[in-house]
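A.B. asks: got a predicted structure plus its sequence, pasted below:
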Amino acid sequence: MQPDKGLEMTVALRETDAGQGVPGNFRALATFNFIYQ
């Protein structure tokens, strides 16, 4: 529920997307993070 955590999550997801280059994996990770929050 903190904006700081949300920003960090976005950065991590963005890095994964750039390294992997696969939208499928990126989406799965985003969903998991959202549930965790």
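C.D. replies: Yep, it's here. Computed from a prediction, not measured in an experiment: that's the story for all the values here.
A.B. asks: only C-alpha atoms from now on, for both contacts and neighbour counts.
C.D. replies: Noted.
A.B. asks: tell me which residues of stretch 20-36 come out buried.
C.D. replies: Buried residues in stretch 20-36, counted by 16 or more other CA atoms under 10 Å: 26, 29-30.
A.B. asks: second structure follows, compare the two:
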Amino acid sequence: MLDLLFEIELPQEQQESHISQNYKLLKRRDNKQKKELK
């Protein structure tokens, strides 16, 4: 149980930057798909 807590307890900035990176990647892939659809 403690292990889980430690894994979740990432520094806040680190979590946010990780999330924003994923978001950027998703947006990029999204844009590619839209271009291919046209």
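C.D. replies: Good, I have the coordinates. What you are looking at is a predicted structure, and each value in this text was computed from that prediction instead of being measured.
A.B. asks: could I get the TM-score for this pair?
C.D. replies: The TM-score (TM-score structural alignment, normalised by the length of structure 1) is 0.51; 21 aligned residues with a CA RMSD of 0.6 Å.
A.B. asks: now do the SS call for residue 10 of structure 2.
C.D. replies: At residue 10 of structure 2 the chain is in coil, as set by DSSP: H, G, I helix; E, B strand; the rest coil.
A.B. asks: count the residues that sit near it.
C.D. replies: 11 (other CA atoms under 10 Å).
A.B. asks: any idea how far it lies from residue 4 of structure 2?
C.D. replies: 11 Å (CA to CA, to the nearest Å).
A.B. asks: what of residue 15 of structure 2?
C.D. replies: In terms of CA to CA, residue 15 of structure 2 sits 15 Å off from residue 4 of structure 2.
A.B. asks: more neighbours, the two?
C.D. replies: Comparing residue 15 of structure 2 with residue 4 by other CA under 10 Å, the one with more neighbours is residue 15, at 13 against 8.
A.B. asks: just give me the match in structure 1 for the more buried one.
C.D. replies: Counting by TM-score structural alignment, residue 15 of structure 2 lines up with residue 6 in structure 1.
A.B. asks: state the helix or strand in which its match lies.
C.D. replies: helix 3-20 (DSSP states H and E).
A.B. asks: try residue 29 of structure 1
C.D. replies: Counting by DSSP H and E, residue 29 of structure 1 is found in helix 23-36.
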